[in-house]
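> need a 3D model of the following:
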Amino acid sequence: MALTKKQRAELRMKFGGRCAYCGCELPEKGWHADHVEPVIRFGNQMTHPERDNVENQVPACHPCNLHKFSQSLADYRRVIDDGRREFLRSGKGKALVRMGLVEMKPDPIVFWFEKYQAKGASA
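The predicted structure is shown next:
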């Protein structure tokens, strides 16, 4: 679904003008409207067209949208956690942690929009 300029502006500000996943500031242009519940397009076809609506979209920076690809939130969370463990097993990762240049936390993966919504609920 093509968003109007107004819908796009509102979507960008949905989480304070930040990417729903990493929380980086989004520029006026150059960010993506990502489907939380995936919609996969191929040619003129689309899987789950019922999900192609503004309620199922969040603002995402280019890197996060490409990294999430067509995964569910649970799968994307798992991919990030797997990447964290792979990094820790690598020689470079171990060296950076040993040198104190990188801190690896066992914390659960929490996306920016979840923190933003929790903050709003507690305010």
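> CA atoms for contacts and neighbours, from now on please.
Will do.
> run through who's touching the longest helix seen in the chain.
If you go by DSSP state H, the chain has its longest helix at helix 73-89. Contact with helix 73-89 is made by 36, 37, 68, 93, 94, 104, 109, as judged by CA atoms under 8 Å, 6 or more residues apart in numbering.
> determine which two of these are furthest apart.
37 and 94 (35.0 Å; CA to CA).
> also this sequence, please, to line up against the first:
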Amino acid sequence: MGNTEVKRKAIPKKIRIKVYEKYNGHCAYCGSDMEISEMQVDHVESLYWYGGADDISNYMPACRACNFYKSTLPLEEFREHVKTIPERLEKEFIYRISKKYGIIQEIEKPVQFYFETIPEKGNEL
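This is a model prediction of the structure:
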């Protein structure tokens, strides 16, 4: 499955700019605004575990939090992982009490990533 011999190549500045521009400076996953200096380049399909390509077709602009949380998960596993956040939070007393006081309100909705809501641009070099 995983190949620990895969070496990640440095991503040239002009490619980083194209990745950043794909979604107009937003994280492809949560949609937050970010500066190019804050952007991390995520490999949609992991190089190490799933043999993903190390080129722009497999790159997504990601904020630090989303890139860390996604890790090497395939996209649909990441979606499922995000869906489980409320049930995992429910185990925390402070979360449950916050809901009782109306400080936190849960809404049920499907997990949709930002990139699924807008057209992509900048995929060509």
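> coming back round to it: after superposition, how close is the longest helix of the first structure to the second structure?
On superposition with the second structure, the mean distance recorded for helix 73-89 of the first structure (mean CA distance after the TM-score superposition for the first structure) is 1.4 Å.
> what are the ranges of the strands in the second structure?
40-43, 59-62 (DSSP state E).
> now render these as a markdown table, adding mean neighbour count.
Below are these laid out as a markdown table (neighbours: other CA atoms under 10 Å):
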| stretch | mean neighbour count |
| --- | --- |
| strand 40-43 | 22 |
| strand 59-62 | 27 |
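> which of those sits closest to residue 13 of the second structure?
strand 40-43 (11.5 Å).
> what span of the first structure lines up against that closest one?
The alignment of strand 40-43 of the second structure onto the first structure (TM-score structural alignment) spans residues 32-35.
> touching the matching stretch from outside, list them.
In contact with stretch 32-35 of the first structure (CA under 8 Å, 6+ apart) are residues 8, 11, 51, 52, 56, 57, 58, 59, 60, 61, 62, 65.
> in a markdown table, list the residues you listed along with distance to residue 19 of the first structure.
Output for these, formatted as a markdown table (distance: CA to CA, whole Å):
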| residue | distance to residue 19 of the first structure |
| --- | --- |
| 8 | 13 |
| 11 | 10 |
| 51 | 20 |
| 52 | 19 |
| 56 | 15 |
| 57 | 12 |
| 58 | 8 |
| 59 | 5 |
| 60 | 4 |
| 61 | 5 |
| 62 | 9 |
| 65 | 9 |
